[in-house]
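Asks: Provided below are the primary sequence and the corresponding predicted coordinates.
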Amino acid sequence: MTTTPIDLPDGLEITGEIKPEHLSVLTPDALQLIVSLHRAFAGTRQERLAARKDRQARLDAGEELDFLEETKAIREDDSWKVAPPAPGLEDRRVEVTGPTYRKMTINALNSGAKVWLADQEDANTPAWDSVLGGQVNLLDSLNREIDFVSEQGKEYTLRPDEELPTIVVRPRGWHLEEKHMRIDGEIASGSLVDFALYLATAGKVQIEKGRGPYFYLPKMESHLEARLWNDVFIHAQEALGIPRGTIRATCLIETYPAAFEMEEILYELREHSAGLNAGRWDYIFSVIKTHRAKGEDWILPDRAQVTMTVPFMRAYTELLVRTCHKRGAHAIGGMSAFIPSKDEAANTKAFDQVEKDKSREANDGFDGSWVAHPGMVEACRAEFTKVLGDSPNQIDKTREDVAVTAADLLSVKDTPGEITEAGLRANISVGIQYVGAWLSGNGAAAINGLMEDAATAEISRSQVWQWLHFGVTLADTGEAVTKELVDRLIDEEVDSLPGGAAQWGTSKDLFARMATAEEYHDFLTIPAYELLD
């Protein structure tokens, strides 16, 4: 391995290869900011991660989630609001999501969406070259110096003279590390590395262009984790001489505990807030994970049957819109995973599903929503424009008719549906295929007409674990879910995939280990990360 020479701040060690093209983002300011943030906040980050484990232990012992008594005054105080929408974030009626791979960066920026969620988390494999390469692609795109030529010779360039979507970067969650960087001997936080590299390079270009460094914050479980991010923002702005409040962040409400702290999360980030997002797939994953030790009232049916209209999901989205608009914040809907198909019948179904999904969200009061493919941008835009017209958003639709209780959020047992062998097989097949794609460097994989990312793979392995752990009976076969059954179906599903066990062996082994372990593992991507590089 050859590495381009680079001066590093005292205390920083980089073990990954540094290529010449990486130097545009591994700047002195960026590297010094990483070190400064680590020294200021690594301890608090570890405290917040420990608090997650403490809460999970209490839930396992019988405690239940509820709105916090100690923050009741914040929820009942009607006087506070978040900051007004930042430049480029006034109108968010359609946001396209995707990883920062070079070709997909160009496609996203050419999509016509209002916002591009540049994903360094669930849709990205955090191999070292991908982490740095994504930052290079973001900087190059803002400088309009980006192009790509495929192996087939197809050229990709930005459309000239067209306004680009506003870029909003999703860094890795607090639980993830960047193993190729150590500060004072300690492994760096993936969150802080992704944040600092963007802010100190492309973020500065965004400010020069009249917008700003904007972020989507994933996987938070409490308002104290939001407070940590706010402290990071203040520290970083001061370090780089950026006016306080320039950074804006949309928080994904994609963990079960966070649904009970929506107002508090907005409050902690109010000077930097850009609203909340209904991260639906991770939310379903978190429902399973949070109540993994509990019985049949918490066992969800086949993944395909857990729609946005089931009671506990409906309560979650209604509360999100009500909370955001009460505080003057954007409410952004969840990702539709459907993608265009060359099969006419499948394509018609996909567009019909997207249109129904976005129509429901727009009429519920959301200000915009996500699609997973540029081909779905216009379908989403059309449904929101029917409701919004020329208005940039509908924050004034305060939804005072909504009154969601803790019991409503916890009404998982009211979810209709069945657990079937077909659903079990689908979880196994999708999970193994996604892990295989992730390990090969593709964090956003098209599988069976859907754009799968880490969240849907987490649902897949978590449902298998849950059904196995409680020995549920399959509705279509009458067979109990046992380890022997799961092992047999894993073998059968792998044998049915192109390449069989020879191609899918590593992903099969990892999925099987996570899905059939005696103890539940919090994140699939943590052991998967150990296999990278």
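Replies: Alright, I've got the coordinates.

Asks: switch to C-alpha atoms for all contacts and neighbour counts from now on
Replies: Noted.

Asks: Can you tell me how far Phe470 is from Ala61?
Replies: Look at Phe470 and Ala61: by C-alpha to C-alpha, to the nearest Å, they are 17 Å apart.

Asks: ok, the two, which is more surrounded?
Replies: Neighbour tally, Phe470 and Ala61, criterion other C-alpha atoms under 10 Å: the higher count belongs to Phe470, 17 against 11.

Asks: Structure two is appended below for comparative analysis:
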Amino acid sequence: MLVESTAQVKGLPVKGIEQVLTPEAVDFLIMLHERFEIRRAELLKARAERQERIDAGERPDFLQETKAVREGDWKIGAIPADLQMRRVEITGPVDRKMVINALNSGADVFMADFEDANSPTWENVVQGQLNLYDAVRRTITYQNGKVYQLKDSVALLKVRPRGWHLTEKHLVIGDKPISAALFDFGLFFFHNAKELITRGTGPYFYLPKLESHLEARLWNDVFVAAQEALDIPVGTIKATVLIETILAAFEMDEILYELREHIVGLNAGRWDYIFSAIKKFRNQPDVIFPDRTAITMQVPFMKAYTDLLVQTCHKRGAHAMGGMAAFIPNRHDPTVNKMAIEKVKADKDFEARNGFDGTWVAHPDLIPVAREAFDKVIGEKPHQKEVLREEVKVKADDLLNFRIEGSKITEAGLRLNINVGILYLGNWLCGTGAAAIHNLMEDAATAEISRAQVWQWLHHEGTYTAEGETITEERVLQLIKEETGNIKEEVGLAMFKNCHFERASQLFSELVLSTCFVDFLTLPAYKYID
């Protein structure tokens, strides 16, 4: 492996780092960086240029130059046997106890998440790699008064690296931090690909936040280079792409085509998708979204997107995976628990009837609920790809139909967004990327909706609540002050200080008051974590 650059580790010493960042692994990362960093930067620049055109009035549409791909008669490559049944997938961060519990949960798949459910402290990302290394070899254990270890039968492991927009500041190559996507993918693949193959499975991934088929092409080229570098047959890597940006919804066929040797399905990443819709059209005065609780899977633009996803996947032989219901059980409150179960059941029933082949849950107690919904529709089959949804005729205007009849912006909705945004940021700064807040599992995607909505409401003059109050900077600042005080009472003074909630409040204020919309809240927040 030819290596010209040198790498510097900027992070503090972390237990297990010598096992993760071996000289050979670092050389592998350097190779990926040297080959793909320029293209990554160019694609991020293309995102910014596309946003400028949307701000100027351009409406997204299906691409004319790729019409032949959409109309062509082709299928994706073969799907391995252990990826055929994906009825229920559980997701969560890569901390040691979570990895064990998720693998033991009874789900078909565990998606170990370095992205939205993980706060990327240096300790979290290094320890996360070590945890997965041990999990692959089935040597992982954890003790905390109780001993946790793997059962004989465990869920299939998939890994979600961070998105193209993020860097890993703790590993600098030359004078640039490495792409976080390449760091997460590269280390897991380098250490575990051959071991997984030996054990009869393979290196399987989820790919987040793509905005175009060209970004999918970049991932495909990374996969090819990685497999060739380790002398692994091309096509061994298998990935599922999250369709969680509104621009990617116009290029689902093309994304499948670019990754056709490596892809096995698409997932309807609903929360990031809602955030993306708000973000991309944030400057359009005729696209003002109501309270986030009103943006359900049944509203026009969400229904169109999921219908098209199922149709596109099944036409090409790919799995169509449903998204995450944010409700989580509460074992201490029967009323809340009953409501959560009912809402998740309704959501999963809807997905199964719509033709999805499986779905996501965030809590082990929801696995039987989701499984029952899909078993009832699919029966003993591993999936329902024979459901082609040929009646679906989604046009560009359907994907952009943001009308939500009868829904409004309320004082409670504004206050909730502020409360959730600050609470989540405080948890994230404290090293927790997935936090149970008000009986919902909040991760970076749901927190993004909260702060994006406040920004949008504040920056369109004359936006007011259903109660008749205009949303002004003064009003938002007052609510931020009040909710910060409420949070201090809720979490207690010690946690309020230790988890930097004052800083979280200030950061939230800066994000929503800024004239320029910050693409991802994790970008400015990242400088505050070690």
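Replies: Noted; the coordinates are in hand. What you see is a predicted model; the values in this text were computed from it and never measured.

Asks: State the TM-score obtained for the two superposed chains.
Replies: The TM-score (TM-score structural alignment, normalised by the length of the second structure) is 0.96; 520 aligned residues with a C-alpha RMSD of 1.4 Å.

Asks: can you tell me which helix or strand Ala274 of the first structure belongs to?
Replies: Assigned by DSSP states H and E, Ala274 of the first structure belongs to strand 273-278.

Asks: where in the second structure is the aligned partner of that strand, by residue range?
Replies: Mapping strand 273-278 of the first structure onto the second structure (TM-score structural alignment) gives residues 263-268.

Asks: ditto for stretch 360-373 of the first structure
Replies: Taking TM-score structural alignment, stretch 360-373 of the first structure hits residues 350-363 over in the second structure.

Asks: what's the average distance of the helix ranked longest in the first structure to the second structure?
Replies: In the first structure, taking DSSP state H as the definition, the longest helix is helix 28-60. Its aligned residues in the second structure lie a mean 0.8 Å from helix 28-60 of the first structure after superposition (mean C-alpha distance after the TM-score superposition for the first structure).

Asks: helices and strands around that helix, which ones?
Replies: strand 186-189, helix 190-199, helix 223-240 (3 or more C-alpha pairs under 8 Å, 6 or more residues apart in numbering; DSSP states H and E).

Asks: nearest to Glu492 of the first structure, of these?
Replies: Smallest distance to Glu492 of the first structure across those (C-alpha to C-alpha): 36.5 Å, for helix 190-199.

Asks: Which residue is the nearest non-sequential neighbour of the residue in the first structure that Lys75 of the second structure lines up against?
Replies: By TM-score structural alignment, Lys75 of the second structure lines up with Lys81 in the first structure. Among residues not flanking Lys81 of the first structure along the chain, Arg327 sits closest, at 4.6 Å (C-alpha to C-alpha, 6 or more residues apart in numbering).

Asks: What's the one you found aligned with over in the second structure?
Replies: Counting by TM-score structural alignment, the partner of Arg327 of the first structure is Arg316.

Asks: OK, contacts around that match?
Replies: Contact analysis of Arg316 of the second structure by C-alpha atoms under 8 Å, 6 or more residues apart in numbering lists Trp74, Lys75, Ile76, Leu256.

Asks: about what we covered before: angle of the longest helix of the first structure against helix 223-240?
Replies: If you take axes from the mean of the first three to the mean of the last three C-alpha atoms, to 10 degrees, helix 28-60 of the first structure sits at 170 degrees to helix 223-240.

Asks: With mean neighbour count and distance to Leu37 of the first structure as extra columns, can I get the helices and strands packed on helix 28-60 of the first structure in JSON lines?
Replies: Output for those, formatted as JSON lines (neighbours: other C-alpha atoms under 10 Å; distance: least, C-alpha to C-alpha, whole Å):
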{"stretch": "strand 186-189", "mean neighbour count": "20", "distance to Leu37 of the first structure": "10"}
{"stretch": "helix 190-199", "mean neighbour count": "25", "distance to Leu37 of the first structure": "7"}
{"stretch": "helix 223-240", "mean neighbour count": "19", "distance to Leu37 of the first structure": "7"}
